[in-house]
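Undergrad: prediction below, plus the sequence it came from.
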Amino acid sequence: MNNDIEKILFNQEQLNKRMDELAQQLDKKYKDQQPIVIPVMNGAMIFAADMVKRLDFKLTVDPIKASSYAGTSSTGKVTVTQDIKSDVKGRPVLFMEDIIDTGRTLKYLSDLMKKRGAKSVETCCMLDKPETRVVDFHADYFGFTAPNAFLVGYGLDYNGLYRNLLYIGVLKKEVYSK
C-alpha cells in the first residue's frame, strides 16, 4: 500500500496533536450539552473513534451512512443509506467527518438534522478542501486544510482501500486512473 502513495501530507504525530487541540475546543463548547455525535461513515470511522476517546463530556454516538461519490467523482446527489436511530429534537448534533470536499453531503445532512428539530448542528472534520467546494458550507472545527489532490489514509479511501493507513497521503495518479 505504501508504494501507492506519492507523498505523506500528515503523519500520525501531526494528526494526534491536532485532534488533541480540537478536543480541547469541543470540551469547552459541549461540556454541559450532551450532544449526539454523528460520524459520517465509512470515512469518518477512524477519525471519529479517535476524537470521541479524547472528549471529556457526556455524548451519544449514532453513525450515519451517506455518500455523494462514485469512484473518484461526486455524483452531485446525496444518498443516505443508513440513518441514525436517535431523536435529535432539542439536542445538539455534532457531525464527525473525514473530509469536506464539495460540501454537498454535510450541507444535506446538516439541513436534514435542522428539519428534524436539532437544537444546533455543527461539524468537526479532519480535513477541509475548500478548493473543491461547490456549495456554501464550512466546518465549525477542522484539523487541516487539504490540497486539491486525491487523498487516502486515516479513513479516506479509494474504492474501499487505504483507509487503514496511519497517515494521510496523496495517492499516485496511476493507481486511480487505470
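TA: Thanks, I have it.
Undergrad: from here on, contacts and neighbour counts on C-alpha atoms
TA: Noted.
Undergrad: residue 68 and residue 99: what is the separation?
TA: To residue 99, residue 68 is 13 Å away according to Cα to Cα, to the nearest Å.
Undergrad: second one coming, line it up with the first:
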Amino acid sequence: MIKIKDLFFAPFITEAQLLSRVNELGAEINEDYRGKSPVLVAVLNGSFMFMSDICKAIDLPIGITFVKIASYSGTQSTGKVRSLLGLECDLSGKDVIIIEDIVDTGKSMAYLLDLLERENPRSVEIASLLLKPTALQENLRIRYLGFEIPDLFVVGYGLDYSGQGRNLRALYQKTEIQSFNHKKN
C-alpha cells in the first residue's frame, strides 16, 4: 500500500508485467511497420514512461513528437478537453501512432484524432497502455492495447493523482482502506 496526498493505493500491475506487455506491443509495431518510418505522437504528461519504454522496443526509424491535452480534474474526467501543447512537426502523408497512457471515456482521444486528421496523415493508429471499456463513450479502435482494466482510478508509470505518483514503476489502484495501521485484538 502507498499513500499519495489524501488517498491510498494498492498494487495493481507490476513493473515486470508492464514492461513485458510494452515489449510485446513494440514487437507488433515492428512487424506492422517494417520498411516504414512511423511518427509516434505521445500524449503528455501521462504517456511519458510508456513512450520511453515503447521507443526502446521499436527497432525502426521513428519520428517522435508530443502533444498535451487535458480533461482530468482530481480523479475524474471533466468531459471537456483542452489543448495545452500542439504538434511540432508535419504529419502530412506519414504513418502516425498515438501513444496514450489511458483511454477511459475516449473524449480526449476523439478530440486528438480530429486534430490529427486535419494534418492529412497517411494513417493513424492508437497505442494505449490502458483502456477502461466500461467507461468508453466514443467509438475508437485501439490497435495496440496494453491492458483492459475496470473503471477504477490508477496511478504510477506516468499516471498521476494531483501531480504525484507519475514516477512509480508499477501501477497502483485507488483503495478505500484509510490506514496502514491494523491493530489486532
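TA: Arrived safely. What you are looking at is a predicted structure, and each value in this text was computed from that prediction instead of being measured.
Undergrad: if we can go back for a sec, out of residue 68 and residue 99 of structure 1, which sits in the busier spot?
TA: Higher neighbour count among residue 68 of structure 1 and residue 99: residue 99, with 26 against 16, using other Cα atoms under 10 Å.
Undergrad: so how far is residue 147 of structure 1 from that one?
TA: Per Cα to Cα, residue 99 of structure 1 is found 11 Å from residue 147 of structure 1.
Undergrad: can you check residue 27 of structure 1 too?
TA: According to Cα to Cα, residue 27 of structure 1 stands 28 Å off from residue 147 of structure 1.
Undergrad: cool, residue 126 of structure 1 as well?
TA: According to Cα to Cα, residue 126 of structure 1 and residue 147 of structure 1 sit 13 Å apart.
Undergrad: which of those two has more residues huddled nearby?
TA: Taking neighbours as other Cα under 10 Å, residue 126 of structure 1 and residue 147 compare with residue 126 leading, 26 against 15.
Undergrad: didn't that one look like it was pressed against residue 139?
TA: No - in this structure, residue 126 of structure 1 is not within contact of residue 139 by Cα atoms under 8 Å, at 9.7 Å.
Undergrad: surely residue 164 of structure 1 meets residue 152?
TA: No - at 9.1 Å, residue 164 of structure 1 and residue 152 do not qualify as touching, with contact defined as Cα under 8 Å.
Undergrad: what about the two, which has more around it?
TA: Neighbours were counted for residue 164 of structure 1 and for residue 152 using other Cα under 10 Å; residue 152 has more, 24 against 16.
Undergrad: for the equivalent of that one over in structure 2, pull up the helix or strand it's in.
TA: Aligned by TM-score structural alignment, residue 152 of structure 1 pairs with residue 155 of structure 2. Residue 155 of structure 2 is located in strand 154-155, with elements delineated by DSSP states H and E.
Undergrad: what about the helix or strand following that strand, how far off from structure 1?
TA: With elements assigned by DSSP H and E, the helix or strand that comes after strand 154-155 of structure 2 is strand 171-175. Its aligned residues in structure 1 lie a mean 1.4 Å from strand 171-175 of structure 2 after superposition (mean Cα distance after the TM-score superposition for structure 1).
Undergrad: and strand 171-175 of structure 2, how far from the chain's centre?
TA: Here the centre of strand 171-175 of structure 2 is set off from its chain's centre by 16 Å, with Cα atoms, centre = their mean, to the nearest Å.
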